[in-house]
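**Q** what's the 3D shape of this:
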Amino acid sequence: MDTIASCSALIDRFGRRVSYLRLSVTDRCDLRCSYCMPKGFKGFEEPGNWLRFEEITRVVAAFSRMGVGRVRLTGGEPLLRRGLPQLVSQLAALPEVQDISLSTNATQLQKHANSLRAAGVRRINVSLDSLDRACMEKITGRDSLAGIMAGLQAGKQAGFDPIKLNMVVMRGVNDHEIARMAQFCFDEGFILRLIEAMPMGDTGRNSQYQDIGPLREQLVRQFDLLPSAAELGGGPARYWETRDGKGKLGFISPISQHFCASCNRVRMAVDGTLYMCLGQEQKFELRPLLRAGIGDAELEQAIRAAIELKPERHEFNERRQQIVRFMSQTGG
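**A** Sure, this is the predicted structure:
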């Protein structure tokens, strides 16, 4: 394997610097959230096509040499991938990787929180769409709330900071719970982020989309919130905070107020496919190159070629039917 010196930053055709890699380690999940994966879905990737830990580390090392310092582990549910702390340790040892975070549904977090924290994960995002047991069972397909709550407490005790709760807002499903969820997060020291459902696959298109703009105005008034200048992870959320600065709310509005002009990320699926945009089909497959013995210099060239495919913006509003893959297949 050849070695090379650090290279210049990854800049796409539209002048955006790519500094953030979202990395799926599995497409499996122990839940079936209604907006993410359909019930009875069987089209999972064969384990033989999953990138091995050493292959993932090579790809992340290549990205990091080109200025990508943030890595988020996603799925499916990433805690279903055996030996995940080992991968985290390998990534944390890369000198250019500055931040390793994790997106999880937290059902398995109670078992793994301490080992992940020790390996190098510092921040976690937890999917939690309701505080009502029956509602969560309807959304996730199983009685999941107690396990998630136990995972959240384990995450706090392990020292993850911040812990963000991601709530996909669905009209007529959980939109009546938003104020309650906000107060829960203020009380527990979590950061709530309200997210608009994206029309990915039939599951995403069938979720009850809710524009979060009016909800933001309502919450700003109710909790006397102020715009926040805090940079919390390099993502697209726009934050507001309580007057004492102790409570924060984030709003992610990919449909009603897209943030494509500042998009700084790409996603890699568990099989090594790079996806340039959630709302477009451009992709680049790295696994065949890795298993053919590609060198480091050629791997960086391949990644740069992939970045050239990154589109200017999604077309969720104009072409809602075009993305047939589910969110779980892309990497959250």
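
**Q** drop to CA atoms for contacts and neighbour counts, all remaining ones
**A** Noted.

**Q** contacting residues for residue 102?
**A** Under the criterion of C-alpha atoms under 8 Å, 6 or more residues apart in numbering, the contact list for residue 102 reads 72, 73, 74, 78, 121, 123, 124, 125.

**Q** All the strands of the stretch 1-150 of the chain, in order from the start?
**A** If you assign secondary structure with DSSP state E, counting those that start in this stretch, the strands in the stretch 1-150 of the chain sit at 20-24, 70-74, 99-104, 123-127.

**Q** about what we covered before: would you turn the contacts of residue 102 into CSV with neighbour count?
**A** Below are the contacts of residue 102 laid out as CSV (neighbours: other C-alpha atoms under 10 Å):
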residue, neighbour count
72, 21
73, 26
74, 27
78, 24
121, 25
123, 21
124, 24
125, 24
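
**Q** out of those residues, which one sits closest to residue 282?
**A** Of all the contacts of residue 102, the one sitting nearest residue 282 is residue 74; the distance, using C-alpha to C-alpha, is 19.8 Å.

**Q** give the contact list for the closest one.
**A** Neighbouring residues of residue 74 by C-alpha under 8 Å, 6+ apart: 22, 23, 24, 25, 26, 102, 103, 104, 331, 332.

**Q** and for comparison, fold this next one:
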Amino acid sequence: MTSVAPLVDPFGRTISYLRISVTDRCDLRCVYCMQEQMTFLPREELLSFEELERLGRLFIRLGTRKLRITGGEPLVRRDVMRLIETLGSEIAPGGLEELVLTTNGSQLARHAAGLYAAGVRRINVSLDTLDAERFRTITRGGRLDQTLAGIAAAKAAGLRIKINTVALKGTNEDAFDDLLLWCGREGFDLCLIETMPLGETGENRFDRYLPLSTVRQRLQSHWTLRRDAEPETGGVAPGPARYWRVAETGGRIGFITPLTDHFCDACNRVRLTCTGTLFLCLGQEDQADLRTPLRAGASDQEMEAILREAIARKPRKHDFMITEAPPTTQIARHMSMTGG
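**A** Take a look at the predicted model:
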């Protein structure tokens, strides 16, 4: 097999991690992610599974070792398992090393076994509280029992699970102890995330913003936390979380801090939206349109040239900032559009 030069950005970072959003739709309306009343994209604007497969394979040939399927909620797209199975078949020595998924868990009960069969071994599940009423408030109508049933099915299927929790001041900051204890008992990693200023949600981001430096100090007052240097994936395209081992449970807690302590220097990832836009940074508007040349019949060589030109424009870091005075949102697109 002919060796192909990997994708490397202007700062010497090899791009080995691609996040693919398969839909902007979601069956929840989390207060930090989107508005309660959303207008979603018409179907014809979305990349077909064949187009997503082609781009996925091209990225793999150019050095991508980790693919993450995201949304919106990826499992609400009809027949999405077909795409997951196809991309999972690319897992091989010297090629794709890991296919993972981020989900809200609502559809997991019926898809967990199929995900494992397709080659997925790890998933991230969004869960901001273990209190049913508060869960319903944060998600604007979601059912906690449905998400927990999905998580249980995923565990039974053999999937390794990480729980993602967005820290929201005055909303769920008293939920972290219960989540940490529950995750330790279940064998899940827990990862806390600072809310990010992406898209208009109908909520005041500054009022919700909770620095994780404050959260960690509070947790350390009654939990024994020791830094854990082990990468999240055992070395496969490690993510932005800084992990700590919890002595009392034996589990781990991670902190993703895009605002108080950014993680841009080691960024190895780009994001492909469901419409074929490649975003080079979650917190910048640098992008490349892949759908137009793809649908115009561009060859793989031409698409490769477009990707290399785009990666050559990847910025050093994001410009996320939350301030008390408006505007508090620097990026107009919603998290559900970018894919997290």
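
**Q** on that earlier part again, determine which two of the contacts of residue 102 of structure 1 are furthest apart.
**A** When these are compared pair by pair using C-alpha to C-alpha, the two farthest from each other are 78 and 123, 14.2 Å apart.

**Q** what does residue 63 of structure 2 align to in structure 1?
**A** Matched to structure 1 by TM-score structural alignment, residue 63 of structure 2 sits across from residue 67.

**Q** who are the neighbours in contact with the closest residue to its match other than its chain neighbours?
**A** Distances taken as C-alpha to C-alpha, 6 or more residues apart in numbering place residue 9 nearest to residue 67 of structure 1, at 5.2 Å, with adjacent residues excluded. By C-alpha under 8 Å, 6+ apart, the contact set of residue 9 of structure 1 is 17, 18, 66, 67, 68.

**Q** could you say which helix or strand contains residue 180 of structure 1?
**A** Mapping residue 180 of structure 1 onto the secondary structure by DSSP states H and E places it in helix 178-188.

**Q** What range does that helix cover in structure 2?
**A** Counting by TM-score structural alignment, helix 178-188 of structure 1 corresponds to 176-186 in structure 2.

**Q** ok, average deviation of the matching stretch from structure 1?
**A** On superposition with structure 1, the mean distance recorded for stretch 176-186 of structure 2 (mean C-alpha distance after the TM-score superposition for structure 1) is 0.8 Å.

**Q** Which position in structure 1 pairs with residue 16 of structure 2?
**A** Following TM-score structural alignment, the counterpart assigned to residue 16 of structure 2 within structure 1 is residue 19.

**Q** sorry, that was for residue 52 of structure 2
**A** Counting by TM-score structural alignment, which is the criterion used here, residue 52 of structure 2 corresponds to residue 56 in structure 1.

**Q** Can you get me a residue count around that match?
**A** 24 (other C-alpha atoms under 10 Å).

**Q** dump the residue contacts of it.
**A** For residue 56 of structure 1, no contacting residues are found, by C-alpha under 8 Å, 6+ apart.

**Q** And residue 59 of structure 2, by the same measure?
**A** Residue 59 of structure 2 makes contact with residue 18 under the criterion C-alpha under 8 Å, 6+ apart.

**Q** what about it, distance to residue 20 of structure 2?
**A** Using C-alpha to C-alpha, to the nearest Å, residue 59 of structure 2 is found at 11 Å from residue 20 of structure 2.

**Q** Tell me, how many residues neighbour the match of residue 16 of structure 2?
**A** The criterion is other C-alpha under 10 Å. On that basis, residue 19 of structure 1 has 21 neighbouring residues.

**Q** which residues are in contact with the match of helix 178-188 of structure 1?
**A** For stretch 176-186 of structure 2, contacts defined as C-alpha under 8 Å, 6+ apart pick out 129, 130, 163, 189, 190, 219, 249, 250, 251, 252, 253.

**Q** The last one and residue 191 touch, don't they?
**A** Yes: taking C-alpha atoms under 8 Å as the contact criterion, residue 253 of structure 2 and residue 191 are neighbours in contact, 5.5 Å apart.

**Q** rewinding a little: could you provide the strands of the stretch 1-150 of structure 1 in JSON lines, with additional columns for distance to residue 139 of structure 1?
**A** Formatted as JSON lines, the entries for the strands of the stretch 1-150 of structure 1 read as follows, by distance: least, C-alpha to C-alpha, whole Å:
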{"stretch": "strand 20-24", "distance to residue 139 of structure 1": "22"}
{"stretch": "strand 70-74", "distance to residue 139 of structure 1": "19"}
{"stretch": "strand 99-104", "distance to residue 139 of structure 1": "16"}
{"stretch": "strand 123-127", "distance to residue 139 of structure 1": "11"}
